[in-house]
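>>> the amino acid sequence is not available; the structure is as follows:
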């Protein structure tokens, strides 16, 4: 791909460049210093987003490990003695949201009697 010189840019090219700069600015403002150092060499907002996705989601093996761990948390979930029903619901809902994020959905949930 050959890049155009700025003096040959059309109005559409200028608009796209401006939108890319706005997107990069939003991404930069929402990153901590550690994450910023990992993406600072990316030249476009799209490349920044792809890098962040890769860093946060991980590779297939990482995703599989996260899913396995989340399933174990789900399977071993019990209400603690000192926990209120509201606290348990919040904790359990967090586990369900994590599973959905990782691609696993439970349509019905049955708790065994203990």
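Arrived safely, thanks for sending. A quick note: this is a predicted structure, and the numbers were derived from the prediction, not measured.
>>> drop to CA atoms for contacts and neighbour counts, all remaining ones
Fine.
>>> and residue 74, how far from residue 105?
11 Å (CA to CA, to the nearest Å).
>>> what do those two both touch?
residue 96 (CA atoms under 8 Å, 6 or more residues apart in numbering).
>>> looking at those two, which is more packed in?
Neighbours per residue, other CA atoms under 10 Å: of residue 74 and residue 105, the larger number sits with residue 74, 15 against 12.
>>> need the contact list for that one.
So residue 74 contacts 92, 95-96 (CA under 8 Å, 6+ apart).
>>> out of these, who's the most crowded?
Busiest of the contacts of residue 74 [other CA under 10 Å] is residue 96, holding 19 neighbours.
>>> distance-wise, check that one relative to residue 85.
Distance from residue 96 to residue 85, by CA to CA: 16 Å.
>>> ditto for residue 17
52 Å.
>>> just residue 29 next, same as before
In terms of CA to CA, residue 29 sits 38 Å off from residue 85.
>>> next helix or strand past the helix or strand containing residue 15?
Using DSSP states H and E, residue 15 sits in helix 11-29. Using DSSP H and E, the helix or strand that follows helix 11-29 towards the C-terminus is helix 33-39.
>>> distance from the chain centre to that next one, please.
16 Å (CA atoms, centre = their mean, to the nearest Å).
>>> can you point out the buried residues in it?
Buried residues in helix 33-39, counted by 16 or more other CA atoms under 10 Å: 36, 39.
>>> could you do stretch 59-79 as well?
For stretch 59-79, by 16+ other CA under 10 Å, it's 66-67, 70-71.
>>> before we move on, back to that, of residue 17 and residue 85, who's got more company?
Set side by side, residue 17 and residue 85 show more neighbours around residue 17, with 14 against 11, by other CA under 10 Å.
>>> let me see the contact set for that one.
Contacts of residue 17 (CA under 8 Å, 6+ apart): none.
>>> second structure follows, compare the two:
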């Protein structure tokens, strides 16, 4: 995740007790609050506030998963893994989405609206998984995904060579208008 709050949480640590000025990695021992410096008090207050915000926003199932976390950083990392999966899971999801994009085609008797909604969701999911395509490529792929009854309009759009200057929603609007006009004529 790249949410700004997440970046702030990752840099945040609650004060840890040391043994002879040595912090034992992976071993969390909270420092005696009476020995906190002003900065450490601010960090603990910030951590407590964020924990409260996160905990109050969770449902019971998610709450049960984070109940034993000792800091907001641990809570956030656990929520991230539970919701998004590990990097390996995200990588596999990205590959699956790319495969779906490459093989996307309109289904029989599927209208342009259904095709657009499904295709647009796929593009959004790809972007969430950090896979981006140029507007021209997305628009061309969308055109190639559509059914034959729009073939004349698709050919006209492709000949105009402006696919890189419009977004997918505008392209959908053009094709939807054409489809409605064709239905009205028939």
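Ah, there it is. Treat the numbers as computed from the prediction; the structure is a model and nothing was measured.
>>> residue 80 of the first structure: which of the contacts of residue 74 of the first structure is nearest?
Proximity of the contacts of residue 74 of the first structure to residue 80 of the first structure (CA to CA) peaks at residue 92, which lies at 11.7 Å.
>>> how about the corresponding residue of the second structure for the closest one: what's its closest non-neighbour residue?
Counting by TM-score structural alignment, residue 92 of the first structure lines up with residue 119 in the second structure. In this structure, residue 119 of the second structure finds its nearest non-sequential neighbour in residue 142, 7.3 Å apart by CA to CA, 6 or more residues apart in numbering.
>>> SS state for the one you found?
helix (DSSP: H, G, I helix; E, B strand; the rest coil).
>>> helix or strand: which one has residue 69 of the first structure?
Using DSSP H and E, the element containing residue 69 of the first structure is helix 60-75.
>>> the residue mapped onto residue 43 of the first structure from the second structure: neighbour count?
Per TM-score structural alignment, the equivalent position to residue 43 of the first structure in the second structure is residue 70. Number of residues near residue 70 of the second structure (other CA under 10 Å) recorded here: 14.
>>> how near is the counterpart of residue 39 of the second structure in the first structure to residue 96 of the first structure?
In the first structure, the residue paired with residue 39 of the second structure is residue 12, using TM-score structural alignment. Residue 12 of the first structure sits 44 Å away from residue 96 of the first structure, going by CA to CA.
>>> report the central residue of the second structure.
residue 128 (3.3 Å; CA atoms, centre = their mean).
>>> which residue lines up with it in the first structure?
By TM-score structural alignment, residue 128 of the second structure lines up with residue 101.
>>> for the second structure, which segments count as helices?
For the second structure, applying DSSP state H gives helices covering 4-10, 38-56, 60-66, 72-84, 87-102, 112-128, 135-145, 151-160, 168-185.
>>> format those as TSV; extra columns: distance to residue 31 of the second structure.
Formatted as TSV, the helices of the second structure follow (distance: least, CA to CA, whole Å):
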stretch	distance to residue 31 of the second structure
helix 4-10	19
helix 38-56	10
helix 60-66	22
helix 72-84	16
helix 87-102	33
helix 112-128	39
helix 135-145	53
helix 151-160	67
helix 168-185	55
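>>> residue 30 of the second structure: which of those is closest?
helix 38-56 (10.6 Å).
>>> list the buried residues of that closest one.
40-41, 43-44, 46-47, 50-51, 55.
>>> leaving out the residues flanking it, which one is nearest to residue 77 of the first structure?
residue 92 (7.4 Å).
>>> quick one: the helix holding residue 15 of the first structure to chain centroid distance?
The answer for helix 11-29 of the first structure is 22 Å, by CA atoms, centre = their mean.
>>> and that helix, how far from the second structure on average?
On superposition with the second structure, the mean distance recorded for helix 11-29 of the first structure (mean CA distance after the TM-score superposition for the first structure) is 1.3 Å.
>>> tell me the angle of that helix relative to helix 45-57?
30 degrees (axes from the mean of the first three to the mean of the last three CA atoms, to 10 degrees).
>>> ok, now which ones touch residue 87 of the second structure?
Going by CA under 8 Å, 6+ apart, the list of residues near residue 87 of the second structure is empty.
>>> now it: how far from residue 9 of the second structure?
19 Å.
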